[in-house]
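Chemist: Any chance you could fold what I've pasted below:
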Amino acid sequence: MSVEIAHNLETIQQRITAACLRCGRDPQDIQLIAVSKKKPVELIEAALSAGQTLFGESYVQEFIDKHQVVTGPVRWHFIGALQSNKVKYLAGKTELIHSVDRLSLAKEINKQWGKADDVARILVQVNVGDEASKAGVPVDKAEELVRQLSELPHLHVEGLMALPPYADNLEQVRPWFRLLRELAEKIDTLNLPNVSMATLSMGMSHDFEIAIEEGATLIRVGTAIFGARE
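Modeler: Prediction:
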């Protein structure tokens, strides 16, 4: 399995490079997050041994369990829906939280990181397709939320995240990625304190090349590395 995972990671890097060549970007500007939720520690360690150091988890308890046992140069991102009462378990353990979509959650993150006089790095999750089944701030409310977050001293907003509507035809997904990039560009012009729009977390196993072409800096890939979730 470790050989297979190493091969999968190599293939993905080749696809990243090809996508960057098509749109004139530097492959070094793209970070690959191995989405390891619901995957056993053995597979994470196999990916680690193949050189993958950045992993994304979506469930707090599962993340805490893995954080305690996985050693080595691991960088953890939290990419799933987050309840305010679970924030305290992430403090000091995650490099970036992708899924901040409301002020109440942000205030709790600010409070928990503030206890250690630290600054939480976060992304604002935007519901680009206005889907009832998905979390995220509505597009037309995103700027207002970022303005509110900019006033919290223990937060740094580093950009935006989205999980766009699924489509087999990838060209139907492209406008959603473009929408997120254009929203980030618009917010960036506001020059808000504690806010940068340098990071765009978008694109998964089936559509990350399109996301890269539209400006993604972080891609979240699980199935193409670890296989389908059981």
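Chemist: For the rest of this, base every contact and every neighbour count on C-alpha atoms.
Modeler: Will do.
Chemist: Distance-wise, check the closest residue to Phe63 other than its chain neighbours relative to Ala142.
Modeler: Computed as CA to CA, 6 or more residues apart in numbering, the closest residue to Phe63 that is not its neighbour in sequence is Glu57, at 5.9 Å. Distance check for Glu57 against Ala142: by CA to CA, to the nearest Å, it reads 24 Å.
Chemist: same question, Ile33
Modeler: For Ile33, the distance to Ala142 - CA to CA - is 24 Å.
Chemist: what does Ser49 give?
Modeler: From Ser49 to Ala142 the distance is 39 Å (CA to CA).
Chemist: where along the chain do the strands fall?
Modeler: 31-35, 54-57, 75-78, 96-100, 120-127, 137-138, 155-162, 195-201, 218-221 (DSSP state E).
Chemist: and those as a markdown table, adding distance to Arg15?
Modeler: As requested, these are arranged in a markdown table below (distance: least, CA to CA, whole Å):
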| stretch | distance to Arg15 |
| --- | --- |
| strand 31-35 | 11 |
| strand 54-57 | 18 |
| strand 75-78 | 22 |
| strand 96-100 | 24 |
| strand 120-127 | 25 |
| strand 137-138 | 31 |
| strand 155-162 | 21 |
| strand 195-201 | 17 |
| strand 218-221 | 12 |
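Chemist: would you list the ones you listed in a markdown table and tack on distance to Val173 and mean neighbour count?
Modeler: Shown next, in a markdown table, are the strands of the chain (distance: least, CA to CA, whole Å; neighbours: other CA atoms under 10 Å):
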| stretch | distance to Val173 | mean neighbour count |
| --- | --- | --- |
| strand 31-35 | 20 | 23 |
| strand 54-57 | 22 | 23 |
| strand 75-78 | 24 | 21 |
| strand 96-100 | 20 | 25 |
| strand 120-127 | 13 | 26 |
| strand 137-138 | 17 | 20 |
| strand 155-162 | 12 | 25 |
| strand 195-201 | 15 | 22 |
| strand 218-221 | 15 | 23 |
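Chemist: Here is a second sequence; please produce its structure as well for comparison:
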Amino acid sequence: MSIAERLAEVREEIRTAALAAGRDPEGVRLVAVSKTRPAADVIDAFRAGQIIFGENYVQELRAKAPEVKKSVEWHFIGHLQSNKVRQIAGLVSMIHSVDRLSLAEEISRQWGRLSLSCDILVQVNISGEITKSGTTAENALQLVRDIAVLPNLRIRGLMTMPPFFDDPEAARPFFAGLRQLAELIDSEDIPGVEMKELSMGMSGDFEAAIGEGATLVRVGTAIFGERR
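Modeler: Have a look, this model is predicted:
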């Protein structure tokens, strides 16, 4: 199958999952995870109507973006080191993986140098796995409060990665936990903070994530095939 055909399948699966959950399919956006894929694949997906692409590695994004030369929207979804923020300042429209105050401060600093603002999501390690990045569910509210006072940032919501399960439904409680945490934070009415975005769900479990309120699903393999 071509990238365009797989993309159409994924879009239909997103639509079906949203309708099954009683949601408007327009409320779920697809982030095509293009890490390790060549620029040509990104261009193919763009020609098939895909706009948002997610990258995990700074150097790869820096090399790929100039090759694409299309009106795509880049999201950074991987673990981000503070000393590499400068390299993607102004290049990405959203960072999904802000998990500590020091990182947020550097993002604010680097975007401020360009007189721009960056949309961010706070990454929460909802499962508590030691191999996963993210603040804890217990510390998330305070982290949001601390970040909210920084200029040049807009907190738009939360992101998580659940444990891997053979049965996608097993991940549902983790998705529900992130939604409940977002609702708790939203109820605090912190100035400048929105909880409109929930970035959760990947190729194997995005239908369950949509059922629990995902607004951004990060899908790579189902669109581009196995990683190279």
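Chemist: Settle it for me: which of Ser49 and Ala142 of structure 1 has more neighbours?
Modeler: Ala142 (22 against 14; other CA atoms under 10 Å).
Chemist: what's the closest non-adjacent residue to that one?
Modeler: Going by CA to CA, 6+ apart, Ala142 of structure 1 has Val126 as its nearest residue, at 6.9 Å.
Chemist: which residue lines up with that neighbour in structure 2?
Modeler: Superposed on structure 2 with TM-score structural alignment, Val126 of structure 1 falls opposite Val124.
Chemist: my guess is that match meets Thr135, correct?
Modeler: Yes - using CA atoms under 8 Å, Val124 of structure 2 is in contact with Thr135, at 4.8 Å.
Chemist: Touching both of those two, which residues are there?
Modeler: Here Val124 of structure 2 and Thr135 have Asp99 as joint contacts, going by CA atoms under 8 Å, 6 or more residues apart in numbering.
Chemist: got the angle between the longest helix seen in structure 1 and strand 31-35?
Modeler: With secondary structure taken from DSSP state H, structure 1 has its longest helix at helix 2-23. Inter-element angle recorded for helix 2-23 of structure 1 and strand 31-35: 140 degrees (by axes from the mean of the first three to the mean of the last three CA atoms, to 10 degrees).
Chemist: how far is helix 2-23 of structure 1 from where the chain is centred?
Modeler: Between the centre of helix 2-23 of structure 1 and the centre of its chain there are 18 Å (CA atoms, centre = their mean, to the nearest Å).
Chemist: how close does the residue nearest to Ala142 of structure 1 sit to Met202 of structure 1?
Modeler: For Val126 of structure 1 relative to Met202 of structure 1 (CA to CA), the value is 11 Å.
Chemist: what do you get for Ile122 of structure 1?
Modeler: Taken as CA to CA, the span from Ile122 of structure 1 to Met202 of structure 1 is 14 Å.
Chemist: How about Ala167 of structure 1?
Modeler: With CA to CA as the criterion, Ala167 of structure 1 and Met202 of structure 1 are 15 Å apart.
Chemist: So for these two, which residue has more residues nearby?
Modeler: Met202 (27 against 12).
Chemist: who are the neighbours in contact with the counterpart of that one in structure 2?
Modeler: Aligning on TM-score structural alignment places Met202 of structure 1 opposite Met200 in structure 2. Residues in contact with Met200 of structure 2 (CA under 8 Å, 6+ apart) are Met159, Thr160, Met161, Phe175, Phe206, Ala209, Ala214, Thr215, Leu216, Val217, Arg218.
Chemist: What lines up with the second one in structure 1?
Modeler: Just to be clear, that refers to Thr160 of structure 2. Per TM-score structural alignment, Thr160 of structure 2 is aligned with Ala162.
Chemist: ok, back up a step: anything in contact with each of Val126 and Met202 of structure 1?
Modeler: With CA under 8 Å, 6+ apart, Val126 of structure 1 and Met202 have common neighbours Met161, Ala162, Leu163.
Chemist: Contacts only, for the equivalent of Gln50 of structure 2 over in structure 1.
Modeler: Aligning on TM-score structural alignment places Gln50 of structure 2 opposite Gln52 in structure 1. Counting by CA under 8 Å, 6+ apart, Gln52 of structure 1 touches Leu9, Ala34.
Chemist: Is the residue nearest to Ala142 of structure 1 in contact with Met161, as I believe?
Modeler: Yes - using CA under 8 Å, Val126 of structure 1 is in contact with Met161, at 6.2 Å.
Chemist: can you list residues touching both of these two?
Modeler: Leu180.
Chemist: now the alignment partner in structure 1 of Ala209 of structure 2, nearest residue through space, not along the chain?
Modeler: Using TM-score structural alignment, the equivalent of Ala209 of structure 2 in structure 1 is Ala211. Nearest non-adjacent residue to Ala211 of structure 1, counting by CA to CA, 6+ apart: Gly203, 5.0 Å away.
Chemist: Please name the residues that touch that neighbour.
Modeler: Leu163, Glu209, Ile210, Ala211, Ile212, Ala216, Leu218, Ile219, Arg220, Val221.
Chemist: Please report the distance of the nearest residue to Asp188 of structure 1 once chain neighbours are set aside from Phe78 of structure 1.
Modeler: Spatially, and ignoring its direct neighbours in sequence, Asp188 of structure 1 is nearest to Met197 (5.6 Å; CA to CA, 6+ apart). Counting by CA to CA, the gap from Met197 of structure 1 to Phe78 of structure 1 is 18 Å.
Chemist: what's the mean distance for stretch 4-20 of structure 1 versus structure 2?
Modeler: Superposing on structure 2 and averaging over aligned pairs (mean CA distance after the TM-score superposition for structure 1), stretch 4-20 of structure 1 comes out at 0.7 Å.
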